[in-house]
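> When you get a sec, could you give me coordinates for this:
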Amino acid sequence: MRFAANLSLLFTERPFPERFAAAAAAGFDAVEFLFPYGFPAETLAAELNANNLALALFNLPPGDWEAGERGIACLPGREAEFRAGVDRAIAYARALGNRRLHCMAGIVPPGLDRAMALETYVGNLRVAASACLDARLTLLVEPINTRDMPGYLMDRTTLAREVIGRVGAPNLRLQLDLYHAQISEGDLATRIRANADLTDHVQIAGVPDRHEPDSGEVHYPYLFEILATTGYDGFIGCEYRPRGRTEEGLGWLAAWRAGIDRSGLDRS
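Sure thing, here's the model as predicted:
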């Protein structure tokens, strides 16, 4: 397993640019984050290079995050803004060297028919996937549970499979967040196996409190083994909220690595 620290949630005791060095010092080989747009791409690229870190992915612009928007891909009338955001994200990806972008679907506002939101989403994904294909990038969709994000359109892996099939783009894939999947659907081992053909990125957190993955109701070492049996060789994004200082809660990562060392097995 290759673990990527999500710098939007981890190492938040530090200013964002300082989190890259902290992640490298903690033993991570890669990072991810929600959005890079508050910083010049050159600044972030310098931090990645200085700390020898790969960048797993980040999100397309989400609309007005402070006002509660969580993506605009499903919102009719915002297509031009969405397409401008795709171009901006591709420019950042080229500068930062990552190959994956996640498109947040958005929250269906009151009064908007869900079927219309879904049609708008599919249309925008076709445009985004085409632009990403030209840029040799993979576009991802992620089901997010509606307990944490009420009204979010893309809420289940079954819907993700439907949407990916309708769009029909070879570079549109699944971002499987096991925290969200457990809350929305459960049966995670079956979910992993059933979606192995589409999964291009995985994220983890403890359930139900979204703390370290060694707490709560999900036994991640077992799921890592399931992922290995499916042939998954991508990143595991660590998108959780630490109970305290980030470094103090990384015992789960040390234990996993020690287990690999003791077994003598190479699961990279």
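
> CA atoms for contacts and neighbours, from now on please.
Noted.

> Run through the helices of the stretch 1-150 of the chain in chain order.
Per DSSP state H, counting those that start in this stretch, the stretch 1-150 of the chain carries helices over the ranges 19-25, 41-50, 79-96, 114-134.

> To compare against the first, here's the next sequence to fold:
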Amino acid sequence: MPRFAANLSMMYTEHDFLDRFAAASADGFEAVEYLFPYAYDAKELRRRLDDNGLRQVLFNAPPGAWESGERGIAALPGREAEVRSGIERALEYAAALDCPRVHVMAGLVQPDATPAQSAKHRDTYLANLAWAAERAATMGVDILVEPINGRDMPGYFLNRQADAHAVVRDVGASNLKVQLDLYHCQIVEGDLTATLRRDVPTGRVGHLQIAGVPDRHEPDVGELNVRHLFGVIDDLGFDGWIGCEYIPRAGTSEGLAWLTDYRGENA
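Sure, this is the predicted structure:
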């Protein structure tokens, strides 16, 4: 049966951030993910995890100037020193939180980039990911890349699953993997069942995420047949986590009927 992690950046926002751990645990979650831990002391985050019997399964490396609109810097030439510093900081938190995965965001690029500029972005991305994967491997941590749809994040460097898998193959590190967000994938290219059946068996998919399409609410609201998709994931023997990275429509706990029903059906 698939395992679900609450995304504390989007879920339980009716609570202060540090109180979201307890709220997620009370609803039966055994794991959490979120965007960034860096505003909080790692020891305090560790305490919240331990006090509530939770596992930390994912967070992002520092993304550059997030408040100013940056969405990662790993594909941006000239920012290599900042990327490396950010990876080191992320791995310090990963060690403190016993978190086995760190997502490294690529960044935004100009839509009219020339082929030479695009190639430079990709070369920079590959070099930064290779360094990050080598550094993370010594700590037993996987580095993840995620294709993100251009409607929610215009200009993001990585949009399609095939491109993400090509990046992973070209770097050639066993601990560099793809974060397959079914919400983003449905918006960009669809064909989710075939995508799961094609990519999960390769071993290159390190984490899944889910949200309803098109409005990013509960995963059973909108055009996705989530019970079918969960069945496909189960049949494929995926042993990672599915991050619930969605925006509840009217209270997080009140919107968890989809998960309660699914757990009841598969008890």
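
> What value does the TM-score take for this pair?
The TM-score (TM-score structural alignment, normalised by the length of structure 2) is 0.96; 261 aligned residues with a CA RMSD of 0.9 Å.

> The helices of the stretch 1-150 of structure 1: which one's closest to R257 of structure 1?
Smallest distance to R257 of structure 1 across these (CA to CA): 15.5 Å, for helix 19-25.

> mind checking how far G85 of structure 1 is from P170 of structure 1?
21 Å (CA to CA, to the nearest Å).

> want to throw the helices of the stretch 1-150 of structure 1 into CSV with distance to E185 of structure 1 and mean neighbour count?
Shown next, in CSV, are the helices of the stretch 1-150 of structure 1 (distance: least, CA to CA, whole Å; neighbours: other CA atoms under 10 Å):
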stretch, distance to E185 of structure 1, mean neighbour count
helix 19-25, 31, 20
helix 41-50, 35, 15
helix 79-96, 29, 18
helix 114-134, 20, 19
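
> E142 of structure 1 is nearest to which of those helices?
helix 114-134 (12.6 Å).

> by contact count, what packs against that closest one?
Here helix 114-134 of structure 1 touches helix 79-96, strand 138-141, helix 157-167, going by 3 or more CA pairs under 8 Å, 6 or more residues apart in numbering; DSSP states H and E.

> That helix vs structure 2, average offset?
On superposition with structure 2, the mean distance recorded for helix 114-134 of structure 1 (mean CA distance after the TM-score superposition for structure 1) is 0.8 Å.

> can you tell me what part of structure 2 that helix aligns to?
The aligned range for helix 114-134 of structure 1 in structure 2 is 118-138, by TM-score structural alignment.

> Please compute how far the matching stretch lies from its chain's middle.
Chain-centre distance of stretch 118-138 of structure 2: 18 Å, with CA atoms, centre = their mean, to the nearest Å.

> One more: stretch 245-256 of structure 1?
Offset of stretch 245-256 of structure 1 from its chain centre (CA atoms, centre = their mean): 20 Å.

> for it, which positions count as buried?
Across stretch 245-256 of structure 1, burial judged by 16 or more other CA atoms under 10 Å covers T246, G249, L250, L253.

> What does the third one correspond to in structure 2?
What it means is L250 of structure 1. Match for L250 of structure 1 (TM-score structural alignment): L256.

> gap between that match and P111 of structure 2?
Noted for L256 of structure 2: a distance of 38 Å to P111 of structure 2, by CA to CA.

> quick revisit: of the helices of the stretch 1-150 of structure 1, which is nearest S215 of structure 1?
Among the helices of the stretch 1-150 of structure 1, helix 19-25 comes nearest to S215 of structure 1, with 20.9 Å by CA to CA.

> who does the closest one touch, helix- and strand-wise?
Where contact means 3+ CA pairs under 8 Å, 6+ apart, helix 19-25 of structure 1 is packed against strand 30-32, helix 41-50.

> Quick one: those as JSON lines, columns for distance to I226 of structure 1 too.
What follows is the helices and strands packed on helix 19-25 of structure 1, written out as JSON lines (distance: least, CA to CA, whole Å):
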{"stretch": "strand 30-32", "distance to I226 of structure 1": "22"}
{"stretch": "helix 41-50", "distance to I226 of structure 1": "30"}
